[in-house]
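Novice: pasting the structure only:
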């Protein structure tokens, strides 16, 4: 599966990032309080939030800016994990979203 993605830098109500992946005509969305993990093997909490309309791919306002955008590529999916690559403005990075009992973990995969 390939679709577009956007990473919003969202400053209200508390600073966090929103990861949005295009799928089935909507943007599946997760709030990531500490931002995407920058080091391989690192995890970040990712809280699933309601789906957003596709117009959020380009949406900005005084509290929300676009930190990165591009397309994403799914490699594998189970009920508890999605393995994918974000192909952003500057590079391509592989991540896994892993479902826990309450939320998700966003994990940066070691080898590209």
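Specialist: Happy to help now that I have it. Bear in mind the structure is a predicted one, so any value in this text is a computation, not a measurement. Numbering: from 1, shown residues only.
Novice: CA only for contacts and neighbour counts going forward, please
Specialist: Fine.
Novice: so residue 55 sits in a strand?
Specialist: No. Applying DSSP: H, G, I helix; E, B strand; the rest coil, one finds residue 55 to be helix, outside a strand.
Novice: Sketch out the strands for this structure, chain order is fine.
Specialist: Counting by DSSP state E, the chain has these strands, from start to end: 2-10, 16-23, 26-32, 43-52, 64-77, 81-87, 92-99, 104-108.
Novice: Using neighbour counts, pick out the buried residues of the fourth one.
Specialist: For strand 43-52, the neighbour count (16 or more other CA atoms under 10 Å) marks 43-48, 51-52 as buried.
Novice: most remote residue from this structure's center?
Specialist: The centre of the chain is farthest from one residue, residue 62, which by CA atoms, centre = their mean lies 21.0 Å away.
Novice: what separates that one from residue 14, distance-wise?
Specialist: From residue 62 across to residue 14, the span is 14 Å (CA to CA, to the nearest Å).
Novice: residue contacts, residue 21?
Specialist: Applying CA atoms under 8 Å, 6 or more residues apart in numbering, we find residue 21 in contact with 3-6, 27-29, 72.
Novice: Oops, could you answer that again for residue 93 instead?
Specialist: Per CA under 8 Å, 6+ apart, neighbours of residue 93: 85-87, 108, 112.
Novice: follow-up on the earlier one: turn the strands of the chain into JSON lines, including distance to residue 58.
Specialist: Formatted as JSON lines, the strands of the chain follow (distance: least, CA to CA, whole Å):
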{"stretch": "strand 2-10", "distance to residue 58": "8"}
{"stretch": "strand 16-23", "distance to residue 58": "11"}
{"stretch": "strand 26-32", "distance to residue 58": "12"}
{"stretch": "strand 43-52", "distance to residue 58": "12"}
{"stretch": "strand 64-77", "distance to residue 58": "8"}
{"stretch": "strand 81-87", "distance to residue 58": "16"}
{"stretch": "strand 92-99", "distance to residue 58": "20"}
{"stretch": "strand 104-108", "distance to residue 58": "23"}
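Novice: alright, now check it against this:
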């Protein structure tokens, strides 16, 4: 049985602080910049702006990207784990994640250190929305972006990572 595909959420302090949500699809990390981070509240729709695909190796990257490069700034691995594709077509057959992205709707179950449960990515006219699915892991009263600011790898906050460059 093949291993489950990975996901990673990197907190990135570039031009603006945002969360890069990345899913392993066809050997690369499909990526969306989510300015306010994932929400556990199913009534909250978070903007998710598609960004360039990244290599799988980038899933473990933490550090400070030099000022001269695209996306410069501090990066921490805020969360990571594996996911299960839950996307179904009208006949209730599983749709490949790449095809689901092409169609504009992908539903996944995350099993991470911080994030668990199902989320849906849905394309709008120009961008995407990331929404928590109503399930046992939904919790409108909890904001993990505030209560859990540290990297799951280094234990550093984004500010502490930025200070390592000084």
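Specialist: Right, received. Where do you want to start? Computed from a predicted structure; not experimentally measured.
Novice: Do you know the score for how well these two fit?
Specialist: Here the superposed chains carry a TM-score of 0.93, computed using TM-score structural alignment, normalised by the length of the first structure; 112 aligned residues with a CA RMSD of 1.5 Å.
Novice: re earlier: which member of the contacts of residue 93 of the first structure is positioned nearest residue 38 of the first structure?
Specialist: residue 108 (7.2 Å; CA to CA).
Novice: What number of residues are in the vicinity of the closest one?
Specialist: Using other CA atoms under 10 Å, residue 108 of the first structure has 24 neighbouring residues.
Novice: Please name the residues that touch it.
Specialist: 37-43, 93-96.
Novice: what residue of the second structure matches up with it?
Specialist: Counting by TM-score structural alignment, residue 108 of the first structure corresponds to residue 132 in the second structure.
Novice: do residue 20 of the first structure as well
Specialist: Aligned against the second structure by TM-score structural alignment, residue 20 of the first structure finds its counterpart in residue 22.
Novice: Tell me if I'm right that its match and residue 38 touch.
Specialist: No. Here residue 22 of the second structure does not reach residue 38: they are 12.0 Å apart, not a contact under CA atoms under 8 Å.
Novice: Can you pull the residues that touch both of those two?
Specialist: With CA under 8 Å, 6+ apart, residue 22 of the second structure and residue 38 have no common neighbours.
Novice: need the contact list for residue 59 of the first structure.
Specialist: 65-66.
Novice: So it versus residue 45 of the first structure, what's the distance?
Specialist: In terms of CA to CA, residue 59 of the first structure sits 24 Å off from residue 45 of the first structure.
Novice: Same question for residue 86 of the first structure.
Specialist: Taking CA to CA as the measure, residue 86 of the first structure falls 18 Å from residue 45 of the first structure.
Novice: repeat for residue 82 of the first structure
Specialist: Residue 82 of the first structure sits 15 Å away from residue 45 of the first structure, going by CA to CA.
Novice: same deal with residue 80 of the first structure?
Specialist: 15 Å.
Novice: how about the nearest residue to residue 44 of the first structure, chain neighbours excluded?
Specialist: Excluding the flanking residues, the one nearest residue 44 of the first structure by CA to CA, 6 or more residues apart in numbering is residue 106, at 5.1 Å.
Novice: Could you give the number of residues near the one you found?
Specialist: 24.
Novice: got the contact list for it?
Specialist: 36-37, 43-46, 95-98.
Novice: okay, which residue is most central for the second structure?
Specialist: In the second structure, the centroid-proximal residue (CA atoms, centre = their mean) is residue 21; its distance is 1.8 Å.
Novice: wouldn't that residue be in contact with residue 36 here?
Specialist: No. The pair residue 21 of the second structure / residue 36 is not scored as a contact, 11.3 Å apart, by CA under 8 Å.
Novice: per the alignment, residue 123 of the second structure corresponds to what in the first structure?
Specialist: Aligned partner of residue 123 of the second structure by TM-score structural alignment: residue 99.
Novice: For its match, which non-adjacent residue is closest in space?
Specialist: residue 80 (4.8 Å).
Novice: Test my guess that that neighbour contacts residue 102.
Specialist: No. Using CA under 8 Å, residue 80 of the first structure is not in contact with residue 102; the gap is 11.7 Å.
Novice: rewinding a little: hmm, which of the contacts of residue 106 of the first structure are common to the second structure?
Specialist: Shared with the second structure under both residues aligned by TM-score structural alignment, their matches' CA atoms under 8 Å, the contacts from the contacts of residue 106 of the first structure are 36, 43-46, 95-98.
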